[in-house]
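# missing the sequence, but the structure's below:
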């Protein structure tokens, strides 16, 4: 019989100890003996058997797969640095690439580092477990593994080398969305069996408990166990590298093959099987039973650990749903200007409530019934003169429709109001209609989110808002093709801005092919009639037609009866009958006239109601004349204040609060409730022109506003421009006396908008309107001047007080605007100049106070015109700005892109500009007028770079879709598409003779192309990261490239040889530019610096002192054509101009 000893010898002798660990890795040595563990000091206790085996396994892994272990040790070194510096965030790829490998070569020192890492990892596991509740089994399993690690390290602190990877693996299991499923399964398997692995060496190989006759094979079995441990360590190391793959450089990722996880796990299991087979008869039954018990526990833990992945994925899915809901709510909140449902309730309450008998007739009207029931009649237009009750009629119809519509039907509405700039334009109408629709059918928000997620709130407010809103609205209409939907718009005549566009949209969506029905109302105005001329007579309902007028008159009579029944002065029935008859005779079917007379009857001083109604003029405007006469007959002071109050209320851009109106009228020095009380008294003296609701002051009707506006400039009121000037001057006076630093006493500057509460006694309450609209009043006070009165003296005064205010209070004003969450389209400041013009700028721009600040987001690119007169900048705020290079004044802002603008360049004759954008297009602009000449639309993904040929006849574009396209710059025709890069193309440039084209890509290469044929002439390799930028020298003999590997390189175009590698930036290099004599190169970096390099032919690429100033990533740099100046653009939203002579050393 063959002995166990012989069988093991034969088994171990006829085969290598398992297949190589990594067939593709180049082994440093064929044996582990060339890397023996360091001999411990005599003063230190000898290492235990498990420690020694794990040390040997680590050295064996390093010998067989040096590249993986090196990257792993860099990650461990970075984690050690984080612990020492108490840093919570991971290093980026550039930082990790430059990280020094600080893991010790000696076993003793290495164990100390590993122990620190284990302790840190265990704390992370506890923290992650606390954060991930609701997955008890999986978390308990993870904590059970943590307990094993904890006990092992406490019992033998030097054993940490075996457990560092376990701690990383626990972290990975807590964040499974970053890993491949096969890798997760392998990690769960290894984690669950770590107790088995650790005890394996002690139980199988301990000299004190193994059988004596098996001692000769102890060394052979030790090798098999060590090989298993080495495979385990390599699996853990590769998993850690895979977990951090996003922070590894391209070169490092290519060194490590991180794809065959199933094969890696199979190799571990094969190694386990070899250990078990070779030791089957080697140890006692009790030892094998003990290992079996541990293995059974491991199987249970494996199942639970594997459940972590699915549990966390489910938790993440739920969190994503919560996040989506939150994002939907934010989008909906920013879409909302006002809630039309609240506007409707306000209108009904202000007008005394809804009387069903006053509108019931229209529900039975033939025209209304036809519109409601016939799919071939999708639009009904109700028209009438002022005061006929159109708005309340629609409120009643809305109420009836809500009660009768089916569960799946939708109803949205909007009430225009000319006196409120927030709801008197077509954009506001669409926003209101969409807001109410989305509140009823939340899934419709997806049509808004498609664009909103990229643009934010400016989508609803910028120059292209109507285009975006109408597109979203049309998409919603298409989505509602199976839902009965009614859209109601009241008072179209009070839609001041873009009404023709709104009416065109109404008509275009009023086809019988869609279930959308429109109900509109307005005055009898010809321009509305003309736009709705396509509607046949059946789609128009005039309240003045005889049969309808009778119904309206009856409704007015009901309104009269209701109003008189609530008057205390009408207790005498005979008196009530007389008053009622007079009102019915004089009302002429006008609700407003009745409402105004009733308000006169409600006044305490009305002691003879019959006389009041008898003397009331029958014509509405004559009634207004009478009210104005009464105001003029008040005491002089009261009369003056009432006229001032009416003038201000008429020209204000929105309804004012009692405190705002009182402050603007300079009624008193009192503030708060005292000011509001005085204002309310003055409002009551203003006849019936004004009404108060919830402390907000409203004009009683649009006809009242029309009447008061007609009086501007006569003996009653000053001219409109004078009133605007009064509002401007008073606003500056109020703000100058109110605004101060930290006006809400927040102390800390880092408050988010939803983290603070407005004080009970809001110090900004009385200047809220002034903070937002003073610029508009300044603007119109100047535009309103006649040719006879150019207002030069007043204008100079305006300049002086404006400059004084901005000099002293500018920052406090910006703080107030942010606290008031101001509306985007009112964030303007103005400067009046001696050339009789006024320029309006965005408040974020600061152009008049500091050169070249104006973009509201990161600036991606900057370019000088070739005559060095102008500078163009491209920004993530979707605009291109053109600046005067000398004064720093913003000459024009080019708008039109729907995504971040990534690149901008002038044509050589400076006549045109080209821009590239995330919206997948490039645009060509007239540099003088700012008109968009061409939109180039053939790329399938973001466009990152543009370049003109020298004669400006062609344009090249580089894209994320991995292609370069060459276009005819005049016709916009795509001439050719260049393919060859394996990653996104970040930059493109023509040589100055336009013969060559060069491109830079994420695939780590620079390619030189024949610009005519599109053939690849050379591929330049050498960078260790993405190549971000590339540029030709002026003489086209060299080119420069910028890379994520923290370097710039200079290449010989003819040979493709690398002439210089420029090292000095501490983070990745974003952009490069040659001076026009080709002796200097400028580079920009994430480290916030711009460096100037000497790249003359005999230079070694040394660089002078670095100009500083930017506080964030510097994205782009460019020399002026005469090389006298350098412009740089940064994520800090600024463009900086440098004097090249001051940053270039002499000689």
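Cool, the structure landed. Quick caveat, the model's predicted, so the values are computed rather than measured. Residues are numbered from 1 along each chain as shown.
# going forward, measure contacts between C-alpha atoms and count neighbours the same way
Fine.
# wait, a strand at residue 882?
Yes. Assignment of residue 882 by DSSP: H, G, I helix; E, B strand; the rest coil places it within a strand.
# list the contacts of residue 805.
732, 736 (CA atoms under 8 Å, 6 or more residues apart in numbering).
# below is an additional structure, to be compared with the one above:
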């Protein structure tokens, strides 16, 4: 009954000593009782009667003491048994944890081996593909150099999901139903900054079933916003995972050659045929941020998605779509046919704002833990900061990102009063956060110039292109007058002007978020959204933005009429300005007596150097 003497736990040692003491006491009392009983047997009966009458031996009391000692031993034994059970449970728990760790390591290794085998199969299949088929496959990867961004890059740049977030969607009955069914669409809508892209990335990388072929595309306004780009990305992924399906693209490739990727109709046709192939198996297509798809192409995109479920569904095998967008009527109304046919396919995240705000608290705690380590907060400061941030109304993931960027950079006192002062000036909304960022260098004329250029540009400009563009003015007489910094120095200057409002990825310049563009554009303003307290909010019209960029392009091209240079950095803006100036000029709506008109006419002169470049 006793535990192992080698056990080191203090509680076990105490119990052991207590049990030993009570067992010894019990046996002492038993032996004493038995010895006295034997002595009693050998006494004269008169003496026995006399002693009993006087109760000199107190047999009842001795028997009661034995019973009490026995009860104490039983109680100790019960405690011992409980402790022993606990000890065994601890051992079992440790064994289980060790086994779980071992199994996890084995599963990880099995997964790695499976990936290696899958890659080997792909490599083998690729070797079996003809050179013509490989050229066709590579055509769908819309890049011209190693510096070009790819569809993978747009997914990978999205933040990772924080544990405990997105549960409003992951535990939703409609998502679970969609996950378990063989085919069908699922539409997820939510307000800006509520983590739709983070959720889409998590589903692609971790949650969606691995047995299915998962293809994805993340729309990005002005950069990755066409249906053609989406279809090429989907087909490239599909043919990478199922190389033999390339056969469905070959007839059209032989007919159109490189022009195949410019025909949206042909790309849809190839995708349909590939999905209908029995060898394809289950396919899940994830399209994120449909609201950033080019407006002129959105209706066609929805119509083609609908057609795959409106017709004979069996012909499309096990096809599923997961679509994310903002809850705008002009977007959701396009899905009316699908919503009527599948009434349970829409998960409106905009109706889960309270739940999402609670989940944002997980991110707040996560970011505070990181900040506390970096700035060495006391527990009191940490708790106070978390409490104040959690009490902010309408908090979103984007708001948290902006606020913590400020807290990380601001050199406030590491005291309770210092934190209170920092909290007092924190922005309460995303718009206030944007205003605060841009107001740090409010009077610098370069800031509105940069913002107008980014707003109007038909694609994200590179650092080198922007470096040239912002240095162009009407004082420049030749290309050599451009006062250009090194790209890294210019990158730092751009950061000092615009802060987090502008992001730079792979040397290309973007707004931090689509809401940043909407914050600036006056075209999107309504009387309710205008605020006299915000200097930058809705401060730029589309026409103003195009006028600035058109003038810069025209002035730059005219510099080649004066002189030319062999310095490569001064030619960085040439390709963009030569191809895009006309579009910006039209959208700017210049009138006849605008100062830029004569310069524009010189570009159109067939005898000028600017025309020839």
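Structure's in. What do you need? Keep in mind the model is a prediction, meaning the values are calculated, not measured.
# give me the TM-score for these two chains.
Remark: TM-score between the superposed chains equals 0.66 [TM-score structural alignment, normalised by the length of structure 2]; 453 aligned residues with a CA RMSD of 3.5 Å.
# ok, the residue nearest to the spatial centre of structure 1 - contacts?
The C-alpha lying nearest the average C-alpha coordinate of structure 1 belongs to residue 456 (CA atoms, centre = their mean; 5.2 Å). Counting by CA under 8 Å, 6+ apart, residue 456 of structure 1 touches residue 331.
# alignment lookup: it to structure 2.
The pairwise alignment with structure 2 assigns residue 456 of structure 1 to residue 257, based on TM-score structural alignment.
# now the residue nearest to the centre of structure 1: how far from residue 1127 of structure 1?
29 Å (CA to CA, to the nearest Å).
# tell me the SS of residue 524 of structure 1?
Residue 524 of structure 1 - assigned by three-state DSSP - is coil.
# what about the residue in structure 1 that residue 265 of structure 2 lines up against, distance to residue 892 of structure 1?
In structure 1, residue 265 of structure 2 lines up with residue 467, judged by TM-score structural alignment. Applying CA to CA, the value for residue 467 of structure 1 to residue 892 of structure 1 is 21 Å.
# neighbour-wise, which of those two wins?
More neighbours surround residue 892 than the other of residue 467 of structure 1 and residue 892, with 16 against 13 (other CA atoms under 10 Å).
# structure 2: matching residues for the one helix or strand that one maps to?
Using DSSP states H and E, residue 892 of structure 1 sits within strand 890-895. Alignment note (TM-score structural alignment): strand 890-895 of structure 1 is unmatched in structure 2.
# buried ones in the helix or strand just after that strand?
The helix or strand immediately downstream of strand 890-895 of structure 1 is strand 901-906, counting by DSSP H and E. Residues of strand 901-906 of structure 1 classed as buried by neighbour count (16 or more other CA atoms under 10 Å): 901, 902, 903, 904, 905, 906.
# kindly report the same for stretch 302-312 of structure 2.
Under 16+ other CA under 10 Å, the buried positions of stretch 302-312 of structure 2 are 302, 306, 308, 309.
# same question for stretch 782-793 of structure 1.
For stretch 782-793 of structure 1, by 16+ other CA under 10 Å, it's 782, 784, 785, 791.
# now what about that stretch, what contacts it?
Contacts of stretch 782-793 of structure 1 (CA under 8 Å, 6+ apart): 720, 721, 795.
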